[in-house]
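Student: could you work out the structure for the sequence below:
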Amino acid sequence: MARTAGVDEAGRGPLAGPVVAAAVILPEGEFSGLADSKTLSETARRRLAGEIRARAVAWGLAVVSPADIDHFNILEATMRGMQQAVARLAPQPELVLVDGNRCPSLAMPARAIVGGDATEPAISAASILAKVARDQLMVALDQTHPGYGFAQHKGYPTAAHRAALERLGPCIAHRQSFAPVRRAMAARAALTGDETLR
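Tutor: Sure, this is the predicted structure:
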C-alpha cells in the first residue's frame, strides 16, 4: 500500500491572519475520532491534534503570511502552503490526497477530493492540525493587535470584525487584497486624508 499523505488548509476565507496548510501521514490501522475539523468542538480538535502529532508517521505545517497572500492571491498562497507542508514530511509520501478540487504541483502523484476532509482520515487529520495551529496564531494576534476580536472570530468576516475594521481601520494582520479590507482602507483614507491608505 502506498505511503499516503492527507493535505488540507485552514483560513482561506478570513480577512486577517495567515493561511495554514498541513500534511499528515497516518500510521496503519484505525485512528478514531477523526472528522472534518469544522464539525468538531475546539476541545476535541485540540485533543486530536495532540494525538495526531504524537502518533503520525509524519506531519508538517506551513504558514503563509497575509503579505504573501496579498502578493500571490489566496489560491496561489494556499497551493504554496500545501507544497511547503508536504516538503516537510519525512519520510516523503508516495501519494498525496488533497481536500478540494485542485492539487498543488508536487513531486509525487496527487489527487484532489472534494469533501475529503470528511471522508479521508489523513485529510481529516491535516484539517485538524491546520485549524488548531491557525486558531492559536489568531489568539496570539489578538494580543498584539487588540480591539479586533481575533481570538473570538479568528479573522473571519463576522459582523463584529467588520465593525472593528470600520472603527479602527485595518492593521498589519489584515489581507489588503480582500475587498472589505480595501474598502475599510479607503474609508480610513477619506477620514484622515492619508492617501497611502487607499
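Student: alpha carbons only for contacts and neighbour counts from here, please
Tutor: OK.
Student: could you point out the longest helix of this protein?
Tutor: As assigned by DSSP state H, the longest helix anywhere in the chain is helix 121-144.
Student: name the helices or strands packed onto it?
Tutor: Judged by 3 or more C-alpha pairs under 8 Å, 6 or more residues apart in numbering; DSSP states H and E, the packing partners of helix 121-144 are strand 4-10, strand 19-25, helix 42-55, strand 95-99, helix 116-119, helix 150-153.
Student: now show me the structure for the sequence below, then we'll compare the two:
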Amino acid sequence: MTTARATKPKTPRAFPTMALEAVLIRSVGGPVCGVDEAGRGPLAGPVSAGAVILNAEDLPSGIDDSKALTAARREALEIEIKVRAVAWGVGFASVEEIAELNILHATGLAMCRAVAAMGVEPKAALVDGNYRFKLPCDVQTVVGGDGLSLSIAAASILAKVARDRLMIELDAEYPAYGFASHKGYNAPIHSAALKEHGPCPAHRRSWSPIKALLGEQA
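Tutor: Below is the predicted model of the structure:
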C-alpha cells in the first residue's frame, strides 16, 4: 500500500511592474529612470550599466530581469526598449578604470555615464541592489529590483546586451580565450586558456585570480 503525499503548488513568480516608478514619480514630481549594471564579476572586459526612462503608456511586452531571458529575447527587447522608451543610455567603465577605482566605484562611474547618455535629466533613479551609488539625481535602492521594477529590468537588458556585444568583439580580437561563449566569466574553458596563454589586455589584471596566475608564471 502506498501513501500519496500532497504537494504544495508552486507560487507563480511575480513579474516586474511600474508600481515603484509610480510612487517615486509622485514623490519627486518628475521623470524616474531605472539603472542596473552587468559584468561586475567577470575576469575580463569592462563593467556596463544601463539607464532607462520608460513610457508608461507604451511599454514593450515581456520586459523582465535580463537573467531570466534568452539572449535572443534580450536582443529583441533591446530594440523595443530603445524605440519606445522616453530616454535610454548605456555606459561603460574600462578594465583600466576598474583597476584604478575598484569594481564598486567603477560600476558607479558606468552608471553615471549611462544616466548622462540618456540626454534627459531624471529627478530620481531606481537602482538595483542595496548600495546607494552617487548619481546626478536622487537614488532609491531596490534589492532584487530587476525582478520588481520594469525600469530596472529594462536597464538590465540594455546593460547585458551592450556588454555581451562588446565581449563578442573582444573575442574576435583575442580568439584564444573564448570570450564570445562565457563573456569573460570564470568558466572552465576560460581558466584553461588563461593557464595556457596568460592574460591579455582585456583581462582585469588587478583581480586576485589573475594576479595569482601571473605569480605562477613569473
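Student: could you dump the helices and strands packed on helix 121-144 of structure 1 into CSV and include distance to residue 133 of structure 1?
Tutor: Listed next are these as CSV, based on distance: least, C-alpha to C-alpha, whole Å:
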stretch, distance to residue 133 of structure 1
strand 4-10, 9
strand 19-25, 7
helix 42-55, 9
strand 95-99, 18
helix 116-119, 16
helix 150-153, 13
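Student: need the winner for burial among those.
Tutor: Mean neighbours per residue, mean count of other C-alpha atoms under 10 Å, is largest over these for strand 19-25, with a mean of 31.
Student: isn't residue 155 of structure 2 right up against residue 35?
Tutor: Yes: with contacts defined as C-alpha atoms under 8 Å, residue 155 of structure 2 counts as touching residue 35 at a distance of 5.4 Å.
Student: what is in contact with these two at once?
Tutor: With contacts taken as C-alpha atoms under 8 Å, 6 or more residues apart in numbering, residue 155 of structure 2 and residue 35 have 49, 50, 51, 52 as neighbours in common.
Student: the third one matches what in structure 1?
Tutor: The one in question is residue 51 of structure 2. Aligned counterpart of residue 51 of structure 2 in structure 1: residue 23 (TM-score structural alignment).
Student: contacting residues for the nearest residue to that match once chain neighbours are set aside?
Tutor: Closest residue to residue 23 of structure 1 apart from its sequence neighbours, by C-alpha to C-alpha, 6 or more residues apart in numbering: residue 7 at 4.4 Å. Residue 7 of structure 1 makes contacts with 21-24, 82, 86, 96-99, 122-123, 126-127, as judged by C-alpha under 8 Å, 6+ apart.
Student: between these, which is nearest residue 137 of structure 1?
Tutor: The nearest member of the contacts of residue 7 of structure 1 to residue 137 of structure 1, counting by C-alpha to C-alpha, is residue 21 at 13.0 Å.
Student: who are the neighbours in contact with the nearest residue to that closest one once chain neighbours are set aside?
Tutor: Nearest non-adjacent residue to residue 21 of structure 1, counting by C-alpha to C-alpha, 6+ apart: residue 9, 4.1 Å away. Residue 9 of structure 1 makes contacts with 19, 20, 21, 22, 78, 82, 126, 127, 130, 131, as judged by C-alpha under 8 Å, 6+ apart.
Student: hang on, the earlier thing: format the shared contacts of residue 155 and residue 35 of structure 2 as TSV; extra columns: distance to residue 198 of structure 2.
Tutor: Output for these, formatted as TSV (distance: C-alpha to C-alpha, whole Å):
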residue	distance to residue 198 of structure 2
49	28
50	31
51	35
52	38
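Student: hang on, the earlier thing: structure 2: which residue goes with the residue nearest to residue 21 of structure 1?
Tutor: Matched across to structure 2, residue 9 of structure 1 falls on residue 37, judged by TM-score structural alignment.
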